[in-house]
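Enquirer: Sharing a model prediction with you, sequence too.
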Amino acid sequence: MTDRDDAAAWGRLLRAHRLRAGMSQEQLARVSGVSVRGIRMIENGDRRPRASTVTALAKAMRLPEADGVALLEAAQPQARTDAASESSAAVRSAVVPRQLPPAIAGFVGRETELSALDRLLTPDAAGAALGTITGPAGVGKTTLAVLWGHRVAAHFPDGQIYIDLQGFSPTGKVVTPAEVVRTLLDTLGVRPAQLPHSPAGQLGLYRSLVADKRILMILDNARDTAQTRPLLPGGTGCVTVLTSRDQLTGLVATEAASPVVLDVMTAAEARQLLARRIGHDQVLLEPEAAGDIIASCAHLPLALALVAARAAVHPGFRLSALAAELRDAHRGLTALLGVHSATDVQAVFSWSYRAVSADAARLFRLLALHHGPELSVRAAAALTATSLRKAASLLTELARANLLIEDSTNRYRFHDLLRAYAFDLAVEHDSDDARDAANHRLLDHYLHTALAAERLINPQRIPIDIEAPTPDSVPYSPTKRAQALTWFTQEHRNLCATVQRAHDGYDKHTWQLAWAMTTYLAAGFWSEWILILETGLAATDRADDKHAHNRIHLALGNAHIRVGNMDEARRHLTTALKRGQPRSQANAHLALAFCAEQQGESALALVHSEKALQLFTEVDFPVGQAKALNSIGWHRAKLGDYDHALSDCQRALTLLHELGEPHGEAETWDSLGYIHHHLRDFDEAVTSYRHALELHTEFGNTHNLAKVYLNLAETHQAMKDVPAVRDDLGRALSLMEKLEHPDTEHVRERLRLLGPR
């Protein structure tokens, strides 16, 4: 496709958005500040708009943020430099996700619904295919989606993705679109250093990565249209299937989603399911008893599966005996199920629960205290104060009874209705003290494991004082950084849910968990990071723990820096200075130096850096001293004091090298490149920048790589080496496009002005 074709396609996209907004070209021009002639030229495909123009148009049409990002992406030219193409290929990782849970054995019926889903493979119109599976709880929406996913997996060579959106979780924690996008980027192999800073930028990167791929995406248990619309991929190769108790009519109306409305099983399908699971002969011998069981289960697959599991482990039972047991086991979940046979379905739950061992029944009840979407064997062992082997055996028993769902990764999850049932049982059968002790063990398990993992990821961080773990909390102690990162990746959604729900009586656990998660969440989970820290801050207020209060303020200051909210960052950092310990105060000064620089106050930034050095020296913290020296050198250079800046940064580099701190070395080489450039020692500047590039490449730090390439381009420009400038800008551009960097269009314009190679 030529640039002209690209521009024409974008013009058509703009016109579609304008008409959808009900605006004429004249109205759009009046609101956006773009001339009528300019809008006409854009819509006619005569010219491609600048990023600032796209932003103004999107704002004037009041487009949602996600649509504005997509519009900006579409305006970018398809032609790339060789360097850009190479870098893009590096980001588009070879990772092929295969995330579908295991398909349920013995699936029957639903042929009409499966045929409707098959039509998603051959959509009638351009665009990514979208289907919805809706219906009441327990009707088999997830089972249908996953089974169909396995059937058609060969159509999606770029992978199959499964995410539980927890839209109707009894915990009340609904996953936000920003959290899902961050998880999707992990799934697609994007390293933390390659992530854009803003949620909108992350969304744009996600859509860019899947735009030309064939991926099946199953988004399970969606709350509503608002939760799901930002997650829909563009392009024509992806197929998305959403499941929900909500009808998702907004997606059907505006996104042309193909709806599949799932009802309870027909009598014939339910009978076939029982026959498939427990044997055709038994069903044929006692057809009336089979009918009674189906009626008691309200034709719901979830309840029928529980009955079948009970029958399978007791092959000598007659169906009439099973039916009689069901009639004697009435409870009530009408509010949750919303169907007239809710009492009978609750009886199935009760009956299956009574069929497992006493230890398994106790674990089933206590599992309801776990707030996250899934749990490990270790977490189950902590809840029950038992050994890992015993916990694994009990979990297997519950899974065989269909009271839990076991994923392929040795992790377990509840169906929402069974979780609610388990919680009712825990309140009824376990004392307040017993539930409190189980909750304390679980919190200690997560806290002490998180702190052990945190120490491996960020060994230079100031540790916190914590109490010894309670007996039988079985914390995990990773020994390698990779193990620590894997644990955080598996558990971070559980940790977030735990922090947000644990504060009742557990303020210390709440803020300490929030603190322990900081380094991991700082790698791109910025909205979650701020939310978790704010929860931790409230806990320190309730506990009246001023020292902890300052620690969380310091972390919040750094979190707000990441999202570009410098005023809010400065407020938190200033608070952290008031009562913090010297090393903590030094870190606050370094962060405040960055805030000051971003707001054009280099002199104030230098003052903060010098105070940081003084404090780090007082507490004899060499790594901090080296980082403060680099900060001092950088800000002196920004003020034009290049000779002293050179000395400061050289001292910093020597110290960082001795300490084995390559991240700090990379930053300092970049500072030295800038200083040598302004001292007009261009060869030394190039050498310094190349050292920085080498180290940043090793870490995969996309943000800093782009910055150094731009700096290197300035030096090559001063050396009048135009081919080198073109190469530097091309490499920077490819990185900045991935990051949705606000200066992308400016760099692209500089490349155009250089002309062809």
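Expert: In hand now; what should we look at?

Enquirer: When you work out contacts or count neighbours from here on, use the C-alpha atoms and nothing else.
Expert: Will do.

Enquirer: where do the strands sit along the stretch 601-750 of the chain?
Expert: Counting by DSSP state E, counting those that start in this stretch, the stretch 601-750 of the chain has no strands to list.

Enquirer: Buried residues, stretch 740-757. List them.
Expert: Buried residues in stretch 740-757, counting neighbours by 16 or more other Cα atoms under 10 Å, are found at Glu740, His741, Thr744, Glu745, Val747, Arg748, Leu751.

Enquirer: out of everything not next to it in sequence, what's closest to the fifth one?
Expert: It refers to Val747. Closest residue in space to Val747, ignoring its immediate chain neighbours: Leu733 at 6.3 Å, by Cα to Cα, 6 or more residues apart in numbering.

Enquirer: The one you found: neighbour count?
Expert: With neighbours defined by other Cα atoms under 10 Å, the count for Leu733 comes to 28.

Enquirer: how far away is it from Ser87?
Expert: Counting by Cα to Cα, to the nearest Å, the gap from Leu733 to Ser87 is 10 Å.

Enquirer: Against that first model, consider the following:
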Amino acid sequence: PPPKPTTCWRAGGPERLAAEPQAVSDLLEMSAHLPLALSIVAARATLTPARSLTELAGQLRDVRDRLHALDIGDASVDLSAVFSWSYRTLSDAAARMFRLLSLHPGPVISVPAAASLVGTERGQARAALSELVRAQLLTEPSAGRFAYHDLLRAYSTDNAHLEETEQSRREALHRMLDHYLHTAHVAALLLNPPNDQLSLAEPQPGVAMAELIDDEQAWQWFTAERPVFPAAIDLAAAAGFDTHAWQLAYSVASFCVRAGHWTQMAAAQVVAIAAAERSGEPDGQASSLRELGRAYMRLGRYPDAKDSLHRALALDKQLGDLTGQARSYNNLGIVSHALGAQEEALEHGMAAYALFHEAGHQAGQADALNAIGWMQTQLGQHVDALRHCGKALELHRVVGSRHGEADTWDSLGYAHHNLGEHEQAVTCFQNALDLYQKLGSRHPQADTLIRLGNTHQDSGDVQAAHRVWQQALPILDDLHHPDADLLRARMAEHRAQTS
């Protein structure tokens, strides 16, 4: 429940508070629950009894003007002055950290990201952040992650513009964007070895990287930083760091696909395409168009996906990029499959494999072989599907792609299911699920659970089918996926039939 209003709020009249509970809640939040800020809000409400609390909340909603709005003409209750009492007691290192934190676009910041902003070592950054927590200018909502309220952000922004030069602010922003880009690139390669390595500029001196050693740590980092990525990509584009913008959007794309953050991914790729066009990087345009196509596929926007992928393919051909062409064909195959054109889908998969093979790209070959096997199951060619998916599984193990392994186990399970080999299908699906669960890949996990339930149903174990389908529902609900309603309807129909 929200905190109770202070005594000075109650003095304004319980009827007034009770009449506008949402406005009261908003005012508490926008005042950071700071006693002085709440007192000032209460005083303003008392001085203007004809004005509703909702109007007052609206006046304070613009963070940029909130420090000035919380002013009733009495210097003794100037909120900026109160903040300055804490700020002036800080060491030089902590004060600079506080100022530069205003450049960070996200709700929370990690120690390596903060160290990059300031251009200092992690230990020194941690000490400065801890000092800010002790001064009640920051909070530490979870271990090693720091946040501050909008009012304090506004105050730190004012101080950054007063005490930091434009050049120092831009250098800090550059280091911060380098931190996110270089860490995201490493994380993407750990998470999905088939990802193509980008040609990144060297990070600026003073950039600290998050230390990641395997795909599970990479997934955890992506999950923790996900709220920061959209704002960081937008900020990079707005500040003229166009290469950072499209490369960061590319680096987070595979995580977004598997975690189900498709709307966020699509928005980021739209920004990325424009950024790559401005910077004159056609390879960036092609990559961003391809990732936009993948996002549209997941969102069910197949005509838009097809258009984006064909635009990417045209650029790939102009650039002579065999791997890019192969990826575009592979994704076009998925779109064709979704639209019911299975023969065309198989042709796209074959074209992708040939290009990956010509490029000597083993991870891509594994992806294409799995796609070919999947398309063959749609055409009733289940034995051929097992052969191609078996080769894909071997290659995924060679390149160390656990996501690729999981996807291929799922395809193998589907082929066995269609051959009536239910025990083998269950084993394959369970292997896929074990990997998806370890890796945190939620949407593929839900898809495999549905297929596993189908196998149980066809083998005559309806109860097991419903248990498995029930596990898929909360995942689909969390993703706001339309398959959730379809699955509920299907389960209800089966219950009605069995009863």
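Expert: Structure's in. What do you need? Computed from a predicted model, the values in this text were never measured in an experiment.

Enquirer: TM value for the aligned chains?
Expert: TM-score for the superposed chains, counting by TM-score structural alignment, normalised by the length of structure 2: 0.78, backed by 446 aligned residues with a Cα RMSD of 3.5 Å.

Enquirer: Mind telling me what the residue nearest to Val747 of structure 1 corresponds to in structure 2?
Expert: Mapped onto structure 2 by TM-score structural alignment, Leu733 of structure 1 lines up with Trp469.

Enquirer: who touches that match in this structure?
Expert: Contacts of Trp469 of structure 2 were listed using Cα atoms under 8 Å, 6 or more residues apart in numbering, and they are Leu449, Ile450, Gly453, Leu487.

Enquirer: nearest to Val111 of structure 2, of the residues you listed?
Expert: Nearest to Val111 of structure 2 among the contacts of Trp469 of structure 2: Leu449, at 38.0 Å, using Cα to Cα.

Enquirer: so that closest one touches Leu473, yeah?
Expert: No - the pair Leu449 of structure 2 / Leu473 is not scored as a contact, 9.5 Å apart, by Cα atoms under 8 Å.

Enquirer: The two: which has the busier surroundings?
Expert: Neighbour comparison, Leu449 of structure 2 and Leu473: the larger count goes to Leu449, with 25 against 20 (by other Cα under 10 Å).

Enquirer: List the residues that contact the more buried one.
Expert: Leu449 of structure 2 neighbours (Cα under 8 Å, 6+ apart): Phe429, Leu433, Val468, Trp469, Gln471, Ala472.

Enquirer: Compare those and tell me which is most surrounded.
Expert: Most surrounded of those: other Cα under 10 Å gives Phe429, at 28 neighbours.

Enquirer: Map that residue across to structure 1 for me.
Expert: With TM-score structural alignment as the criterion, Phe429 of structure 2 pairs with Leu693.

Enquirer: so what's its match closest to, chain neighbours aside?
Expert: Nearest non-adjacent residue to Leu693 of structure 1 (Cα to Cα, 6+ apart): Leu705, at 6.1 Å.

Enquirer: what's the answer for Phe488 of structure 1, then?
Expert: In space, Phe488 of structure 1 is closest to Tyr520, 7.1 Å off (Cα to Cα, 6+ apart).

Enquirer: cool, Leu60 of structure 2 as well?
Expert: Arg66 (5.2 Å).

Enquirer: Wait, the one you found touches Leu56, no?
Expert: No - contact between Arg66 of structure 2 and Leu56 fails when scored by Cα under 8 Å: they sit 11.0 Å apart.

Enquirer: Next, the contact list for the residue nearest to Leu60 of structure 2, please.
Expert: Counting by Cα under 8 Å, 6+ apart, Arg66 of structure 2 touches Gln59, Leu60, Leu151.

Enquirer: What is the nearest of the residues you listed to Leu34 of structure 2?
Expert: Nearest to Leu34 of structure 2 among these: Leu151, at 10.0 Å, using Cα to Cα.

Enquirer: What is the neighbour count of the closest one?
Expert: For Leu151 of structure 2, the neighbour count with other Cα under 10 Å is 21.

Enquirer: what residue of structure 2 takes the place of Glu534 of structure 1?
Expert: Match for Glu534 of structure 1 (TM-score structural alignment): Val270.

Enquirer: gap between that match and Ala147 of structure 2?
Expert: Taking Cα to Cα, one finds Val270 of structure 2 at 29 Å from Ala147 of structure 2.

Enquirer: So the two - more neighbours on which side?
Expert: Neighbours were counted for Val270 of structure 2 and for Ala147 using other Cα under 10 Å; Ala147 has more, 21 against 16.

Enquirer: where's that one relative to Ala32 of structure 2, distance?
Expert: 12 Å.

Enquirer: Do I have it right that Leu248 of structure 2 meets Val186?
Expert: No - Leu248 of structure 2 lies out of contact with Val186 (Cα under 8 Å); the separation is 11.3 Å.

Enquirer: Quick check on those two: which one has the bigger neighbour count.
Expert: Leu248 (27 against 22).

Enquirer: quick one, what contacts the more buried one?
Expert: Tyr180, Leu181, Ala184, His185, Ile233.

Enquirer: go with 6 Å
Expert: When contacts are counted by Cα atoms under 6 Å, 6 or more residues apart in numbering, Leu248 of structure 2 touches Leu181.

Enquirer: Quick one: map it onto structure 1.
Expert: That one, Leu248 of structure 2, aligns with Leu513 by TM-score structural alignment.

Enquirer: Could you give the separation of the host helix or strand of that match from the chain centroid?
Expert: Here Leu513 of structure 1, judged by DSSP states H and E, is contained in helix 507-516. Relative to the chain's own centre, helix 507-516 of structure 1 is displaced by 21 Å; criterion: Cα atoms, centre = their mean, to the nearest Å.

Enquirer: With structure 2 overlaid, how far apart is it on average?
Expert: Mean deviation of helix 507-516 of structure 1 relative to structure 2 after superposition (mean Cα distance after the TM-score superposition for structure 1): 1.3 Å.

Enquirer: Next secondary structure after that helix?
Expert: helix 518-521.

Enquirer: Check the offset of that next one from the chain's centre.
Expert: Relative to the mean C-alpha coordinate of its chain, helix 518-521 of structure 1 is positioned 13 Å out (Cα atoms, centre = their mean).
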